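A.B. asks: coords please:
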Amino acid sequence: CRRSPISIAAAVIYMITQLSEDKKPLKDISLATGVAEGTIRNSYKDLYPYAARLIPNSYAKEEDLKNLCTP
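C.D. replies: All right, here's what the predicted structure looks like:
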């Protein structure tokens, strides 16, 4: 399934914020990016299996990635 760049960016922002101490709710990411919550959720679901490839080890270790919300 093909996603727009803004949908992918919103999902990555959501993913990164879930790894930070200052977690942001999906609603906030949606408001900031103009992407619907459902679209972010679906894009996140598509990207989730690739989190280890998308997020550099310098930002989050594999153990940290296990704390990501399961889609």
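A.B. asks: make it CA atoms for all contacts and neighbour counts henceforth
C.D. replies: OK.
A.B. asks: residue 9: which element?
C.D. replies: Per DSSP states H and E: residue 9 is located in helix 5-19.
A.B. asks: show me what that helix is packed up against.
C.D. replies: helix 26-33, helix 37-47 (3 or more C-alpha pairs under 8 Å, 6 or more residues apart in numbering; DSSP states H and E).
A.B. asks: next, the second sequence, to be compared with the first:
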Amino acid sequence: MSDINYDSLQLLKKALEKGGIHPGKDWAKGYNFMLSKDPETNITLMLVIGWNSDYKKMVAVAFNATTGEYIQP
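C.D. replies: Coordinates of the predicted model:
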């Protein structure tokens, strides 16, 4: 828990600024979040999960949960 300095609302705002992510309407409504640890870098990640513009594919935007830095896919 000490690795997490950003909450979901802060990182959702950053994900929306990046663009390309939309809230679910029927299944997985709204935005969803996932915490994980990258096994290669040992960085705690927070993923903001939503849908692409035509709502046919789920997409995720990853951030370093400690620094708030965007992580390239």
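A.B. asks: fetch the TM-score of the aligned pair.
C.D. replies: Overlay of the two chains. TM-score (TM-score structural alignment, normalised by the length of the first structure): 0.29; 40 aligned residues with a C-alpha RMSD of 4.3 Å.
A.B. asks: hang on, the earlier thing: any chance of CSV for the helices and strands packed on helix 5-19 of the first structure, columns distance to residue 5 of the first structure?
C.D. replies: Shown next, in CSV, are these (distance: least, C-alpha to C-alpha, whole Å):
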stretch, distance to residue 5 of the first structure
helix 26-33, 11
helix 37-47, 10
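A.B. asks: nearest to residue 14 of the first structure, out of these?
C.D. replies: helix 26-33 (6.5 Å; C-alpha to C-alpha).
A.B. asks: picking that back up, next, the buried residues of the helix holding residue 9 of the first structure.
C.D. replies: Using 16 or more other C-alpha atoms under 10 Å as the test for burial, helix 5-19 of the first structure gives 7-19.
A.B. asks: what angle separates it from helix 37-47?
C.D. replies: Orientation check (axes from the mean of the first three to the mean of the last three C-alpha atoms, to 10 degrees): helix 5-19 of the first structure against helix 37-47 gives 80 degrees.
A.B. asks: the one helix or strand residue 9 of the second structure maps to packs against which elements?
C.D. replies: Using DSSP H and E, residue 9 of the second structure sits within helix 8-18. If you count contacts as 3+ C-alpha pairs under 8 Å, 6+ apart, helix 8-18 of the second structure packs onto strand 44-51.
A.B. asks: return the list of helices and strands in contact with the strand it packs on.
C.D. replies: helix 8-18, strand 32-37, strand 58-64.
A.B. asks: kind regards, and thank you for your time.
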